[in-house]
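Enquirer: Quick one: sequence and predicted model below, then my questions.
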Amino acid sequence: MPMSQRSADLRLGRYSGIGQIYLLNSVVHGRQPLFANWRTGRLVVEEFRRAQQAGIADSLAWVVMPDHFHWLVVLREGTLGMLVRRVKSGSALAIMRAGYTPLRVWQKGYHDRAVRREEDLQAVARYIVANPLRAGLVKRVGDYPLWDAVWL
């Protein structure tokens, strides 16, 4: 597989580079707080883990907020579009199987930002996991149940 792969579903100029670090974000349809119930949020986390176990991406840090997620990953195989589709479709199926019946779970698309290797990855991870604190959901990061980072 080439080091960088162009995909028709990527916005113009977007490349999926194997070995590249990305910050990915995706939003729940209608920004409904579907993951305010942490058990539902754990279904998204399980898809992050499945992608890592399959060798598609290495998770560096993530947080699942009530209506979206932030995920810092190293792409290992395929494209960003394939990775995000896998996580979103797998989590949507799991959510519906668990008895939650939204008409649509995810908004179309996702946002990504390539992270340069010279950036402080731990600072990016701290920014990600501090999202619940900045949103006023908790007083301490450790009180929020849906986050993780490899630097712990």
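Expert: Noted; the coordinates are in hand.
Enquirer: Every contact and neighbour count from this point should use C-alpha atoms.
Expert: Noted.
Enquirer: Which residues are in contact with the residue nearest the centre of the chain?
Expert: Closest to where the C-alpha atoms of the chain average out (CA atoms, centre = their mean) is residue 71, at 3.5 Å. Counting by CA atoms under 8 Å, 6 or more residues apart in numbering, residue 71 makes contact with 22, 23, 24, 25, 59, 60, 61, 62, 63, 128.
Enquirer: And here is the other one:
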Amino acid sequence: MSPLLPGRYYHIYNHANGDDNLFREAENYRFFLQQYYKHIDAVADTLAWCLMPNHFHLLVKIKNEEALLQTFPKFETLEKLLSKKFSNLFSSYTQAFNKVYQRRGSLFIKNFKRKEITSAQYLQTLVLYIHLNPVKHSFTKETTEWPWSSYHYVHAHFEELPFFREIFENKNSFLAQHTLKLERFIEYIALEESLTR
């Protein structure tokens, strides 16, 4: 699997091991986010995210090399540093989760997936994909109804977020793109259902 590199954008995602859930109740989501920011904030800027019962999606930009070396001057390689930070996140969450629910073993699939994002168009598409994922997996029918994603924060603070202004231009475009994708998705599901009756 290719390493995470400084200054690059990545789609990072992972799934629960087997049929397990990563999140069983609201406190699990809150605790994961707490652990996430504790371990990841120093190495990456999180631009979009969504947590669902059995998996999650993130859009991150790894901090530049200078910032990483300034904060972590003694680490052997940046590749090991970044890998260790994500490993610590998953390990700390799993240990706490296992203790609460009296379970054993790994909670996450061993190697988290990552895909480098290299174009502005792909960044926009990925933001929409992440925010609409709960609808795709039938956890909710509206993006606005799912509490565990960055959608609400971006909606409320759009003007303060240069990344979103750059890829969506303005708040109306941000909202319209989400609505359009949702409508197309609903049309597709209806078509699929009519063909399988």
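Expert: Cool, the structure landed. These numbers come from a predicted model, not from an experiment.
Enquirer: mind listing the helices for the second structure?
Expert: With helices called from DSSP state H, the second structure shows them at 26-40, 65-71, 78-101, 120-136, 151-157, 162-168, 171-196.
Enquirer: got these as JSON lines, with distance to residue 109 of the second structure and mean neighbour count columns?
Expert: As requested, the helices of the second structure are exported to JSON lines (distance: least, CA to CA, whole Å; neighbours: other CA atoms under 10 Å):
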{"stretch": "helix 26-40", "distance to residue 109 of the second structure": "16", "mean neighbour count": "15"}
{"stretch": "helix 65-71", "distance to residue 109 of the second structure": "27", "mean neighbour count": "14"}
{"stretch": "helix 78-101", "distance to residue 109 of the second structure": "10", "mean neighbour count": "16"}
{"stretch": "helix 120-136", "distance to residue 109 of the second structure": "19", "mean neighbour count": "19"}
{"stretch": "helix 151-157", "distance to residue 109 of the second structure": "26", "mean neighbour count": "14"}
{"stretch": "helix 162-168", "distance to residue 109 of the second structure": "30", "mean neighbour count": "15"}
{"stretch": "helix 171-196", "distance to residue 109 of the second structure": "28", "mean neighbour count": "13"}
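Enquirer: Please produce TSV containing those helices, extended by distance to residue 143 of the second structure.
Expert: Shown next, in TSV, are those (distance: least, CA to CA, whole Å):
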stretch	distance to residue 143 of the second structure
helix 26-40	17
helix 65-71	34
helix 78-101	26
helix 120-136	6
helix 151-157	8
helix 162-168	17
helix 171-196	8
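Enquirer: out of the ones you listed, which comes closest to residue 142 of the second structure?
Expert: Nearest to residue 142 of the second structure, of all the helices of the second structure, is helix 120-136, at 6.4 Å by CA to CA.
Enquirer: The closest one vs the first structure, average distance?
Expert: Following superposition, helix 120-136 of the second structure is found to deviate from the first structure by 1.8 Å on average (mean CA distance after the TM-score superposition for the first structure).
Enquirer: Many thanks, we can stop here.
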